[in-house]
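Novice: Kindly generate the corresponding structure for this input.
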Amino acid sequence: MLRHIHIRNFTIVDRADIELDGGMTALTGETGAGKSILLDALGLCLGDRAGSGLIPEGADRTEINVQFDVADNPAAKAWLDEQDMAEDDECLLRRVLHRSGRSQAWLNGRPVPLQQLERLGRHLVDIHGQHAHQSLMRREVQRQILDDFGGYADALETVREAHRHWRTLRDEKRRLEGGGEDYGDRLELLRFQVEELEAVVTTAEDITALDAEQRRLASAGTLIETCQAALAALYDDDNAIQGQLGGVTRELDSLNDPGLEGARELLANAQVQLEEGCQELRHFLDGLEVDPERLEWVEQRLSTLTDLARKHRVRAEELPERLEALREELAGLENAETRLAELDRELAEADTAYREAAAALSGHRADAAGTLAGRINGLIGELGMAAAEMVVDVGHDADATPSAHGLDEIAFTVRTNPDQPFGPLQRVASGGELSRIGLALAVATADVSRIPTMVFDEADTGLGGAVAEVVGRKLRELGAGAQVLCITHLPQVAAQAHHQLQVQKDMDDGRTRTHITILEPEERTREIARMLGGVEITENTLNHAREMLERASA
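Specialist: This next block holds a predicted model:
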């Protein structure tokens, strides 16, 4: 639901802050006052392209902020979650136009391209009239309206599931066929690669151990020489550290001084640790050997592994994993001929099952289309278009490629006079007629509508009297379960609203300015009286206005 609009420096509006509620809100004002400015500002925050001349003289930029409450709008919340832009139940849209021509957009405080605002806007607002956000023009929306109205969710899910199964089999077949790559060449390459790797690759642990062995064998000579020199210095030479340490310890023992007890104990421990260290060195030397042949073999094996790792673009220790993946692919391709034959059979069965489900869905759609068209035609007759007729066409193409939505092309077509051919809504109906058709459709599908805010731009164009009151009542009915904004110049429509905004234009220091005001009850009475006509607002006119307002709210 649209909660708040803030406008600053937009055409002839210096500043406007408008709080909105649910129900029906009428926007009224004298001709030329700029009643559509509010919708134009809203459109900019929903991704409309900015035209020229929107920034007034003396201002360097235009700024528009719009706040929506999406607590009861699961489609908008899901879209925001997918984009990682959800902010609890609040949705803030901001648009800034600079005099330089630069335009900026934000969604919940984050800069976004206009396309993001436009996509989100499809879940927030539906504008009926000559506006870019009129979703009724889009074929996918027409299909969604019919499907929501029809109430055949099980048939839709059957088609979606049949399509998922068909698509899974089709994708598997494409993979097995190699996406265009020659099957025989791929099979030959895989066999060569597997054979080459199997000749040298064992496990990742073996490769790591082989690398450690190479380092040990390569440095064996140096290790032996260094360890032997250390043993000689520590133990074996005439002047070895072990002998010197023993002599020092004996001399200290002979002094028999209690103050040297700590030093004697530490030196004795050092002798023990020195002997243990020498034993470890001897043990290490016993395990060392200089084996040039083994070293050559190990280095050759490591070189081969390194070359293979480079060829397969992995590390040497990842070669076993690579080998396993190639084995699996090879096994799959070797069985591909058999599997491809199975897939052809399974695909044919899946295609048949899908087309049967799609045909059943098409039957449900055809039934619902007649019911929906009948309901809409009854409503547009009440709305002053007695000669108009709408048809919901369900075109079924049994040979089309499967899709998740079935094999039908849904089209809402209309003619406004019996002697005219049926045609697309946007080509046949005028702006006012489109708005009334949109109203009829909204009323007919109110219980399944997905968009919580609807805007009607002068749905009462060319009407008057009783028909205008019917339009107003229908808009009020819609407002009972949704938010409805209606631009109107007729008192019969405005009187039906739950809330009313007045758009006024005046001169300020030689400049034309527009002000938007939320009307209180007595102010509403005077505005309805003004709309009823006459040079002067008489007491009779005011009483008539009060009567209209009371009758609407009764």
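Novice: switch to C-alpha atoms for all contacts and neighbour counts from now on
Specialist: OK.
Novice: helix or strand for residue 474, which one?
Specialist: helix 465-479 (DSSP states H and E).
Novice: got a list of contacts for that helix?
Specialist: In this structure, residues lying in contact with helix 465-479 by C-alpha atoms under 8 Å, 6 or more residues apart in numbering are 22-24, 382-384, 439, 442-443, 446, 459-460, 484, 490, 492-498, 552.
Novice: Can you tell me which residue is spatially central in this protein?
Specialist: The geometric centre of the chain, computed from its C-alpha atoms, lies nearest to residue 82 (C-alpha atoms, centre = their mean), at 3.7 Å.
Novice: What separation do you get for that residue and residue 405?
Specialist: 22 Å (C-alpha to C-alpha, to the nearest Å).
Novice: and residue 162, how many neighbours does it have?
Specialist: With neighbours defined by other C-alpha atoms under 10 Å, the count for residue 162 comes to 24.
Novice: before we move on, back to that, the helix holding residue 474: what's the following helix or strand?
Specialist: Note on helix 465-479: by DSSP H and E, the next helix or strand toward the C-terminus is strand 483-487.
Novice: next one: that following strand to chain centre, how far?
Specialist: From the chain centre to the centre of strand 483-487 is a distance of 29 Å (C-alpha atoms, centre = their mean, to the nearest Å).
Novice: Run through the neighbouring helices and strands of it.
Specialist: Here strand 483-487 is seen to pack against strand 23-29, strand 453-457 when contacts are counted using 3 or more C-alpha pairs under 8 Å, 6 or more residues apart in numbering; DSSP states H and E.
Novice: Show me what the helix or strand just after that strand is packed up against.
Specialist: From strand 483-487 onward toward the C-terminus, using DSSP H and E, the following helix or strand is helix 491-494. For helix 491-494, the helices and strands in contact under the criterion 3+ C-alpha pairs under 8 Å, 6+ apart are strand 23-29, helix 465-479, helix 521-532.
Novice: coming back round to it: and the helix holding residue 474 with strand 23-29, angle?
Specialist: Helix 465-479 and strand 23-29 meet at an angle of 130 degrees, taking axes from the mean of the first three to the mean of the last three C-alpha atoms, to 10 degrees as the criterion.
Novice: Which positions in helix 465-479 come out as buried?
Specialist: Residues of helix 465-479 classed as buried by neighbour count (16 or more other C-alpha atoms under 10 Å): 467-479.
Novice: Please give the structure of this sequence too, so both can be compared:
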Amino acid sequence: MLHTLFIENFVLIDRLEVDFHPRMTVFTGETGAGKSIIIGALSLALGQRADSQSIGPFGEQTEIIAEFNIEHNQAARRWLQDQDLADGDVLIIRRTINQQGRSKQWVNGRPTPSGLVKELSQHLVQIHGQHDQIKLLNSHNQRQILDQSGDHALLLKQVQEAVKQIQHIEQEMAQLTAAGSLSAEQLQLLQYQYDELEQLALSEGEYEAQHQALTTAAHAQDLQQVMDASIHTLSQAEQSVSAQLGQVLQRLQHAKGQDFSAIGQMLDEALINVQEAEQQLLVQLEQIDNDPAHLQDIEQRLEQITHIARKQGVMPELLHDHHQTLGQTLQQHHDLAHNQDQLQQQLEQALTDYRQMALKLSTQRTHAGQQLSQQITAMVHDLGLPEARFSVAVEHRPDEPAKTHGNDHIEFMIAANKGQKAQPLSKTASGGELSRISLAIEVSTQQQNQYQVFVFDEVDTGIGGATAEKVGQIMQQLSQHNQVFAVTHLPQVAGCAHDHLLVSKSSHGQHTTSAVAHLDQPQRIEELARMSGGQKITEATLAQAKEFLQTGS
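Specialist: I've put the predicted structure just below:
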């Protein structure tokens, strides 16, 4: 509940601090006294847009502090905990606005953006005025009212999750498409090139190896002669290198008077290297093919490689890598097509699941609408519309795209008089009817487990008599589980309140100020008499005022 409201330098208010009753409070006073200014100050504290015009003439800035007791408001407590702003059962919201229109806001002493405060306010206060009645005509708001009254919050959440799943799958499909799907022509060309390279079967490094083989084959005869002569010189000739190295080693080993062991080791190693060189020459000699047909085979293979490389626009030495790249691209396309097929199946299943849940939600909304229609119809009968019939039309539209709130179009309908056909509320209801329907909806849809603050800013305009008395009684009924504030000109409504605040206006020097005073019982009777009979108070108006007050006791 709203425990205390502090206002400083706001429009006509110099400085005001007022404590509130936990149940029903009314604000009354002459027109222009500033009753709605207090509601405006509360709205600013709750994050509504502000500007420098809000600042009064009594200081440099406006300051508003609203203190709430949220012991029984579980929704507000959870929100504060989620935002790490909780401070037990007490909630203090403070706001300042300077001459430049700049605003600062705090929640429990911590700086907080106005947008977050506005989000918090949805769990704290509902303010209803002529503007809010206009909002009642909006189909979106009508759907929210119906969903709040129904017992399908879990199903609505499942529908929302189903839509998120659909959107996630569609996003993945779009990303896959953007990642590089191929046209039929592109795919056909790449597949042809890949098949051509598969048939070529070019191994890694083969082109370079074949070039080297061509050089070797072209000089095969000369190479054989050179290798034969070299092998002969190294080991086969009478004075071969190996034989001469052996003779030198033998002489040094038998020489006396000098140590030639180090030199002998060097010669040993030289002899081993000569023998190894001979073996390598023998191996390479065996590999040389002097057959002209072999040279022709190499030339044909190189020509084949070069032809395909030129055909596919690739350097011959890069053809093997190009082959691998084509294979990867085709595999990716295959995987992409496979994944797209899988995603398409997932999407179809997700859409089927969504449609089933949306249809079930529509059925439950229809049932909730019937119950809500009965409750509101009964209440508007008590509010001076005895022939009115309120109804909720739920039209399921399965062919529309999936939406987080389902595929229902909700329309509040009213037949104000007997025999009339029900028409949309937005087309037929008058301002006075909307005021009463709005009040009936609030009472019918209130949540018993969430103690909230309801503010009715002159929503009883255009009614009187027994209807006005019933409006006051219904507001009083609403205050059994909530805190209710009403700005009113009707004594029947004011008489139902548990606390009565009189807003007055007076001039002091160059400034006009508004003040608020709690009225005791005699003062309340006098104010109710003024409201019902004007400035001239008679015994009759006083007697009537006492009746109004007794009605609200």
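Novice: now what about the TM-score between them?
Specialist: The TM-score (TM-score structural alignment, normalised by the length of the second structure) is 0.65; 410 aligned residues with a C-alpha RMSD of 3.6 Å.
Novice: quick one: the one helix or strand residue 330 of the second structure maps to to helix 465-478, angle?
Specialist: When elements are assigned from DSSP H and E, residue 330 of the second structure belongs to helix 319-382. Computed with the same axes, to 10 degrees, the direction of helix 319-382 of the second structure lies at 130 degrees from that of helix 465-478.
Novice: how big is the offset of the next helix or strand after helix 319-382 of the second structure relative to the first structure?
Specialist: Where DSSP H and E defines the elements, the next helix or strand beyond helix 319-382 of the second structure is strand 389-396. Strand 389-396 of the second structure, aligned to the first structure and superposed, deviates on average by 3.7 Å (mean C-alpha distance after the TM-score superposition for the first structure).
Novice: how about the helix or strand encompassing residue 211 of the first structure: buried residues?
Specialist: Using DSSP H and E, residue 211 of the first structure sits in helix 204-218. By neighbour count with 16+ other C-alpha under 10 Å, helix 204-218 of the first structure contains the buried residues 207, 210, 213-214, 216-218.
Novice: Go through those residues and name the one nearest residue 262 of the first structure.
Specialist: When those are compared for distance to residue 262 of the first structure (C-alpha to C-alpha), residue 216 comes out closest, at 41.8 Å.
Novice: returning to that earlier point: how far away is the residue nearest to the centre of the first structure from residue 470 of the first structure?
Specialist: Distance of residue 82 of the first structure to residue 470 of the first structure, computed by C-alpha to C-alpha: 41 Å.
Novice: ditto for residue 493 of the first structure
Specialist: Counting by C-alpha to C-alpha, the gap from residue 493 of the first structure to residue 470 of the first structure is 8 Å.
Novice: Mutual contacts of these two, please.
Specialist: With C-alpha under 8 Å, 6+ apart applied, the contact sets of residue 493 of the first structure and residue 470 do not overlap.
Novice: Which helix or strand contains the closest residue in space to residue 423 of the first structure that isn't next to it in sequence?
Specialist: With C-alpha to C-alpha, 6 or more residues apart in numbering as the measure, residue 413 is the residue that lies nearest to residue 423 of the first structure, at 5.0 Å, once sequence neighbours are left out. Taking DSSP H and E as the definition, one finds residue 413 of the first structure inside strand 408-415.
Novice: That strand vs the second structure, mean deviation?
Specialist: After superposition onto the second structure, the average distance of strand 408-415 of the first structure to its aligned residues comes to 4.2 Å, using mean C-alpha distance after the TM-score superposition for the first structure.
Novice: Not counting its own residues, what contacts that strand?
Specialist: Looking at strand 408-415 of the first structure with C-alpha under 8 Å, 6+ apart, the contacting residues turn out to be 139-140, 142-143, 362, 388-397, 421-425, 428-429.
Novice: What range does stretch 304-312 of the first structure cover in the second structure?
Specialist: Aligned using TM-score structural alignment, stretch 304-312 of the first structure spans no residues in the second structure.
Novice: Flag every buried residue along that stretch.
Specialist: With burial defined by 16+ other C-alpha under 10 Å, the residues of stretch 304-312 of the first structure counted as buried are 304-306, 308-309.
Novice: now do stretch 512-521 of the second structure
Specialist: Those buried within stretch 512-521 of the second structure under the rule 16+ other C-alpha under 10 Å are 513-516, 518.
Novice: And these, which is closest to residue 368 of the second structure?
Specialist: Nearest to residue 368 of the second structure, judged by C-alpha to C-alpha, of those is residue 518 at 41.7 Å.
Novice: Excluding chain neighbours, give the residue nearest to the closest one in space.
Specialist: Closest residue in space to residue 518 of the second structure, ignoring its immediate chain neighbours: residue 501 at 4.7 Å, by C-alpha to C-alpha, 6+ apart.
Novice: Using the three-state scheme, assign the one you found.
Specialist: Remark: residue 501 of the second structure carries the secondary structure label strand [criterion: DSSP: H, G, I helix; E, B strand; the rest coil].
Novice: Break down the stretch 51-200 of the first structure into its strands, ranges please.
Specialist: For the stretch 51-200 of the first structure, strands defined by DSSP state E, counting those that start in this stretch occupy the ranges 61-69, 90-98, 103-107, 110-111, 125-128.
Novice: out of those strands, deepest packed?
Specialist: strand 125-128 (a mean of 25; mean count of other C-alpha atoms under 10 Å).
Novice: elements contacting that strand?
Specialist: For strand 125-128 of the first structure, where contacts count as 3+ C-alpha pairs under 8 Å, 6+ apart, the packed elements are helix 431-444, strand 453-457.
Novice: average offset between that strand and the second structure?
Specialist: Once fitted to the second structure, strand 125-128 of the first structure is off its aligned match by 1.4 Å on average (mean C-alpha distance after the TM-score superposition for the first structure).
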